[in-house]
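S.K.: Provided below are the primary sequence and the corresponding predicted coordinates.
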Amino acid sequence: MSVYDLPPGEAIGPYHFEWTDEEWLIALEGQVTIRTPESEQVLDPGEVMCFPTGPEGAHQVRNANDVPVRVAIFSTKNEFGIVEYPENEQVGIWAGETHYMLDRPTK
């Protein structure tokens, strides 16, 4: 589990989805804005959201407020991870301490 303190206007990385690990987010302090394929939602402290694997679980977590917010994120963990960044047309691959960022192949 990781805890993030987000200053106003900051995000936890770009819009992305996981191919290998389901992620869960708990809003701890302040209102956090979550972008998903369907819409943007605001979570209040204590609210939870799940990001399933694959494109339907795409998300970006950000602070759209003028005060800091705090969130906790935890996930299933595999020996390797594959994350796709659809707007950047990149794929990240993690295997232990090794990390690769690749341009997504064109069809």
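M.R.: That came through fine.

S.K.: could you use CA atoms for every contact and neighbour count after this?
M.R.: Fine.

S.K.: T76 and E22 touch, don't they?
M.R.: Yes. Between T76 and E22 there is a contact under C-alpha atoms under 8 Å: 5.6 Å.

S.K.: look at these two and report which has more neighbours.
M.R.: Between T76 and E22, counted using other C-alpha atoms under 10 Å, the more crowded position is E22 (17 against 10).

S.K.: got the contact list for I73?
M.R.: By C-alpha atoms under 8 Å, 6 or more residues apart in numbering, the contact list for I73 reads M1, S2, V3, E23, W24, L25, I26.

S.K.: actually E38, not the one I wrote
M.R.: Shown in contact with E38 (C-alpha under 8 Å, 6+ apart): no residues.

S.K.: before we go on, here's another structure to hold up against the first:
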Amino acid sequence: MKDETLKFNESEVEWNSWSKADDIEHHRKRLIDDEHVNKLYCDIYEIPPMKANWPLHYHTCNEEVFYIIEGYGEVITENGVLKVKSGDILRFPAGEKGVHQLKNTSDSETLKYLDLGTTNLPDVVFMPADNKIGLISGESGQDKMYSYKDL
């Protein structure tokens, strides 16, 4: 399955939701799922008004690219806060320089974006604001194991 050409429509994919505390929440469609992942993944996210997508974090082994489809917000980066809007493209390199958290700053509109990234395993995810690390291990096509430990 990893070496096959894929064609499907976004409307055929179900939304999954995740939240943490009161300020982090997203809805995600995994367009390229674990069964098909080889060297990259592709997701569509929606962030509700006044929420962030994930805790502030960076990956040691993987890069991410966001394309803002609709809405606006801000992204926290190593170099400060950047305003983002529909049409913007963001690249987060592996390592500390790629630290990021995307926030929807609208009080009424959803922020929707495409998330593309590499899938190098194992990957360590650092969440500096939470003093936590995550380990993502395993092979594509299998469940990934997440374990968090306080720093």
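M.R.: Looks like it arrived, so ask away. None of the values given here were measured: they were computed from a predicted structure.

S.K.: among the contacts of I73 of the first structure, who's most crowded?
M.R.: Among those, L25 has the most neighbours (other C-alpha under 10 Å), with 22 neighbours.

S.K.: look up the closest residue to that residue, ignoring the ones flanking it.
M.R.: Leaving aside its chain neighbours, L25 of the first structure sits nearest to I73 (4.5 Å; criterion: C-alpha to C-alpha, 6 or more residues apart in numbering).

S.K.: point to the residue nearest the middle of the second structure.
M.R.: In the second structure, the residue lying closest to the centroid (C-alpha atoms, centre = their mean) is D115, at 6.0 Å.

S.K.: what's the distance between that one and E64 of the second structure?
M.R.: According to C-alpha to C-alpha, to the nearest Å, D115 of the second structure and E64 of the second structure sit 7 Å apart.

S.K.: thinking again about what came up before, tell me the one of the contacts of I73 of the first structure nearest V67 of the first structure?
M.R.: Taking C-alpha to C-alpha as the measure, V67 of the first structure lies nearest V3 of these, at 16.7 Å.

S.K.: which strand or helix spans that closest one?
M.R.: When secondary structure is defined by DSSP states H and E, V3 of the first structure falls within strand 2-6.

S.K.: give the aligned range of that strand in the second structure.
M.R.: With TM-score structural alignment applied, strand 2-6 of the first structure matches the range 43-47 in the second structure.

S.K.: how close does that stretch sit to the first structure?
M.R.: Aligned to the first structure and superposed, stretch 43-47 of the second structure gives a mean residue distance of 0.9 Å (mean C-alpha distance after the TM-score superposition for the first structure).
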